[in-house]
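> Sequence first, then the predicted structure:
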Amino acid sequence: MTTTKRTLEKKFRRYVTALIALIMLLITFVYIYLEREQARNLIGEQALTTALTVAEIPEVKQALIGTGDVDKVREMIDQIQRNAGAEYIVIGDGDGVRLTHPNREQIGQEMVGGDNDDALLYGRSYTSLAQGSLGEAVRGKTPIRAEDGSIIGVVSVGYMIEYINATFLKGFTVFASAILVIFLIGMVGSNALARSIRRDTFGLEPYQIARLYKERHAVIEAVSEGLLATDQDGRVTLLNALAKEVLQIDEQAIGQKIDQVLPDSEIAAVLQTEEATGQNEVIVNEDRLIIYYQIISEDGHYAGKVARFQNRTELQELVNALSEIQQYSKDLRAQTHEYTNKLYAISGYLQLGYYDEAIDFIEEETGTQSRDDRIVFEQIQDPTIQAILIGKRSKASEKKISFTLDPASTVEWQWPAEAAAPLVTIIGNVVDNAFDAVIGRDKPTVEVFLTDLGKELIVEVADNGSGIAESIQAQLFEQGTTTKSGQRGYGLALVKAALKELNGTLEIEHNQPSGTIMSLYIPKEQVGERSERNDSRR
């Protein structure tokens, strides 16, 4: 069984109509209550004022003490009653017996209602709501005092409830007309507002908008790129989990200015300008990022900008590993070519009869080769490090560089697969830098020592180059810093990023008598934590 969802326009119109009707109804109830109370109070005050006036008439006092003309007083009271619009004006003596009454048959009878005591006994003037002989009425009562101040009677001026209600209804008719006009205006306004909201939501219903929001959130969090968006004022409007992790910010950044969230950042500078778009490359928090900027437009006007970025450090490490493998292949071809030349030399020695020279040449080559092979394959257990050293040995041979391994080198622990790419980046770039440093020296030499006997892998690479000036050592690991002409200065920046992933450190010191020693310290116990961190990112 399928259910039909109400459209936003119908739902909005229905709810707003009900809300307006409820508000109007509540206002009406409050108005009725307040106005009726106010009408009763006003009529009561008018009745009391009339009673006070009657109580001061000398003829009334004389009639009560028996020295006045009672008929004349009755005619006068009738006239006052008509002028005041009262239903009745009753004068009673000290015992509450009527001296005047609109109904002459009631004269001489006791006043009813039970509300005369405050006036006759205590001398108070007041208003009351009581049931009289003519019906329920609002009455103003006051005592009549003789010249000596004694109470000789009471005046009761009454206005019937029907009269008060009729007075109230005259004002309520005008009020009801105004309420009806306001209600109709509210209906027209609610319809216009509903249509406006529908246009603003592109005709989508609330459940469709909710579904789109959920799908959008799921897609944003599922993408393997960091996403950061700002509005036309440079305030952050969107931020996914990967962006929070890479940029090291949290959910509180939403709604803040981008230059406050990422102060002194190239990303913030680009997101605050309309013109800058396209691809860019930066290093943020020691991570190399490739960022793509795209403008958000709304009706042809600038409405903000989106930055999507990828952490290229891991990808670059894989690229470097592939490059190293390709380089190994080239180095092996170079080594094959070199050994072919050496075989030709040995063949020439033998053909010329220089047997001793041939033997010496063979012993020198095989001795060096055997010693390095023994170190690499017997003392180095990690295959990644073995591959790096073999490749660099071949590369050194091609470049005519003396590349030696310290006989005391030993690596017994095999590193996990996720550490292979960072190791290639770290050791490979440091050794390549050492090769570049010794090019042009009389006897170019690079020495490598490795050990993991403690809790960390220690790699020392020493060269006899010209060394590194102290003035640039502090900036040596920043992207773009280099001591070589024509180079971009990415090598050591990548080494720093890869070391950060393995929680490693690097030290630089001067080599005697010339050159540089770079010492790498990579803790073995942190690799497992790095693996868990990478799994959480995925």
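Yep, that arrived. Numbers count the residues shown, from 1 in each chain.

> okay, CA-based contacts and neighbour counts for the rest of this
Fine.

> Now do the strands in the stretch 101-250 of the chain.
For the stretch 101-250 of the chain, applying DSSP state E, counting those that start in this stretch gives strands covering 126-132, 135-145, 151-160, 226-231, 236-239.

> What is the neighbour count of Glu136?
Glu136 has 16 neighbours, counted by other CA atoms under 10 Å.

> In contact with it, which residues are there?
Glu136 makes contact with 129-130, 160-161 under the criterion CA atoms under 8 Å, 6 or more residues apart in numbering.

> neighbour-wise, which of those leads?
Met160 (21 neighbours).

> Would you check how far apart Ile32 and Ala130 are?
Between Ile32 and Ala130 the distance is 21 Å, computed by CA to CA, to the nearest Å.

> So for stretch 352-371, what gets flagged as buried?
For stretch 352-371, the neighbour count (16 or more other CA atoms under 10 Å) marks 358, 361 as buried.

> Quick one: distance of it to the chain centre.
74 Å (CA atoms, centre = their mean, to the nearest Å).

> what do you get for stretch 472-485?
Its chain's average C-alpha position is 39 Å from that of stretch 472-485, according to CA atoms, centre = their mean.

> Got another one to weigh against that:
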Amino acid sequence: MRFYSGQQRNKGHEGNRTGFSLAGQAFVLQLAVVALIVAAGAVLAVVDARHDSDAATAQEVVDVAVSLARSPGLVDAVRSADPTLRLQPVTEQIRRETGMDFIVVMAPDRTRYTHTDPDRIGQAFTGTIDRALAGQTFTETFTGTLGPSIRAVTPVYDGDTVVALVSAGVTRARIGDEVGAQLSSILAVAIAGLATAAGGSFLIGRRLRRQTHGLGPAELRAMYEHHDAVLHSVHEGLVVFDADGRADVVNDEARRLLDLPAGPVHRDDLPVSLRRTGSGEVRDETHVTEDRVLLVNQDVVTWAGRPIGTVMTIRDHTELRTVLGELDSVRNFAESLRAQAHEAANRLHTVVTMVELGRYREAVEFATAELELSQALVDRMLTAVGDPALAALLLGKVNQAAERSVELTVSDETALETVEPLSAHEGVTLVGNLVDNAIDAATGSADRWVEVTIGRHDEALEVRVTDSGPGMSAELFARAAERGYTTKSDHHGIGLALVHRVVSRHGGTIRTDRAPESAVVVTIPRKDQPE
């Protein structure tokens, strides 16, 4: 399995990309929504400003009209011989000071006494006055001589009699100008809001693009479908860890091989040896769990030049390891036969030479003595060890040890008809690895010997392998027997871990002694005995 950097993956997708990426579509959609909201907000702000301006103007014209109607001297001016002469200058001054577009003082019959346009003085007022004549002050929007305006009309009393009416107003054109002055501020705020929203949308889109690696919806959907199909169909365990050691992906085979429970998985949940792999690259490491022998590879996944996690693949080599163990036993047996054949050839030449020299009696004695020695070893091994696979293993190990100048003996206490409750494969694995470790340890000693004792004690299978080596402390032995890993191609390096797996499977015990000599003792109880 090969992993690519971010740039390489991007190049691979460029040819298939047929539209905006998911991040691009999200940016456009978000920007459109934000623009719509900002535009709607600006329109509402303009409408609200217009409404507020109308309300303020209505209140203002009411205040001006009522103040003028209640001012001292207005009644006297209205009842004078020439009301216009007395009122026109005053109303114009008030109009200019208050910002009104017109102030009209009129008789109850609508005749104007004052007007912004002097030519219209004396003409009839073009607006509603009925409610004012009834004593009410009111406002209205009316199109008069100056155009549409908001005006107020209020009565002028002399005692209980309405002697005149006052109307003050502001044209809608002026109100529009005032709203227009606010419109620039509203637009400025709207543009600033839109720019801020666009910037935020861009940042969100950029983050989304980084998280989705610039892929489009169709590509993400296809990737998910392929990803899901591969995870369920692949026959290798697959675990994908992020940079923090959390597993983003754990397929069914990985959970089965590693005995992982359902739910989230962290690197600390893996078997002990797999936790030690860290987040670096691993190539073809053999790890031994309680039930399986696993071949583990791990690759670092990078994106844009930085590591974003690791991908661990796991293959079950349990059956293969068993076959390799049996093959190793057969190979050792074949090597033993080869050595014996070579030795037999030398002995045969010796016998032939003795015959040619006329030493017939010595030749017969030499041949029968060697035959009796070999046959005695085979007969004794088959008598002491009833299991043929285990007997063949020990015979092969005797010759293998001899080639390394180590004397391997099977003690007189060995007496075993069957390796139950172990299977033949398990018996070969347990005894073979213990003997191999003992031969390795004895090779570096002065005496160079190994002794194997196999029998039953209190109905429990007991295997004791003693050697002339220095032995291991209990602490060192525990670390060596701990389920671990090796990068070696053969069984060496994981021997004690394989032994420990067999012992644990059957609820047995394994211990080491250093006195009076180095020894490893394994005890496997019967199945019907309490563990």
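Nice, I can see it. Since this is a predicted model, take the numbers as computed values, not measurements.

> Share the number of residues neighbouring Gly428 of the first structure, please.
Gly428 of the first structure: 22 neighbours (other CA under 10 Å).

> Return the list of helices and strands in contact with the host helix or strand of it.
With elements taken from DSSP states H and E, the one containing Gly428 of the first structure is helix 420-438. Counting contacts by 3 or more CA pairs under 8 Å, 6 or more residues apart in numbering; DSSP states H and E, helix 420-438 of the first structure is packed against helix 312-351, helix 383-398, strand 445-451, strand 456-463, helix 491-501.

> Name the residues of it that are buried.
Per 16+ other CA under 10 Å, helix 420-438 of the first structure contains these buried residues: 420-431, 433-438.

> Ok, stretch 283-292 of the second structure next?
Buried residues in stretch 283-292 of the second structure, counted by 16+ other CA under 10 Å: 284-290, 292.

> do the same with stretch 529-537 of the first structure
Result for stretch 529-537 of the first structure [16+ other CA under 10 Å]: buried residues 530-531.

> ok, now stretch 457-466 of the second structure?
Applying 16+ other CA under 10 Å to stretch 457-466 of the second structure flags 460-466 as buried.

> Could you identify the most distant pair in those?
Among these, the pair separated by the greatest distance (CA to CA) is Ala460 and Thr466, at 19.0 Å.

> how much does stretch 328-342 of the first structure stray from the second structure?
Here the mean offset of stretch 328-342 of the first structure against the second structure after fitting is 6.0 Å, by mean CA distance after the TM-score superposition for the first structure.

> Stretch 30-45 of the first structure now?
Averaged out, stretch 30-45 of the first structure is 2.2 Å away (mean CA distance after the TM-score superposition for the first structure).

> just to revisit the earlier point, can you redo the strands of the stretch 101-250 of the first structure as a markdown table, where the extra columns are distance to Arg211 of the first structure?
Below are these laid out as a markdown table (distance: least, CA to CA, whole Å):
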| stretch | distance to Arg211 of the first structure |
| --- | --- |
| strand 126-132 | 63 |
| strand 135-145 | 64 |
| strand 151-160 | 65 |
| strand 226-231 | 21 |
| strand 236-239 | 18 |
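
> nearest to Leu343 of the first structure, of the ones you listed?
Ranking the strands of the stretch 101-250 of the first structure by proximity to Leu343 of the first structure (CA to CA) places strand 226-231 first, at 56.2 Å.

> tell me how far the closest one is from the chain's mean position?
So, by CA atoms, centre = their mean, the centroid of strand 226-231 of the first structure is 12 Å from its chain's centroid.

> Not counting its own residues, what contacts it?
If you take CA under 8 Å, 6+ apart as the criterion, strand 226-231 of the first structure is touched by 220, 236-243, 246, 258, 271, 303-310.

> what about the residue of the second structure positioned farthest from its centre, which helix or strand?
Ranked by distance from the centre of the second structure (CA atoms, centre = their mean), the top residue is Ala81, with 96.2 Å. Secondary structure assignment for Ala81 of the second structure, by DSSP H and E: no helix or strand.
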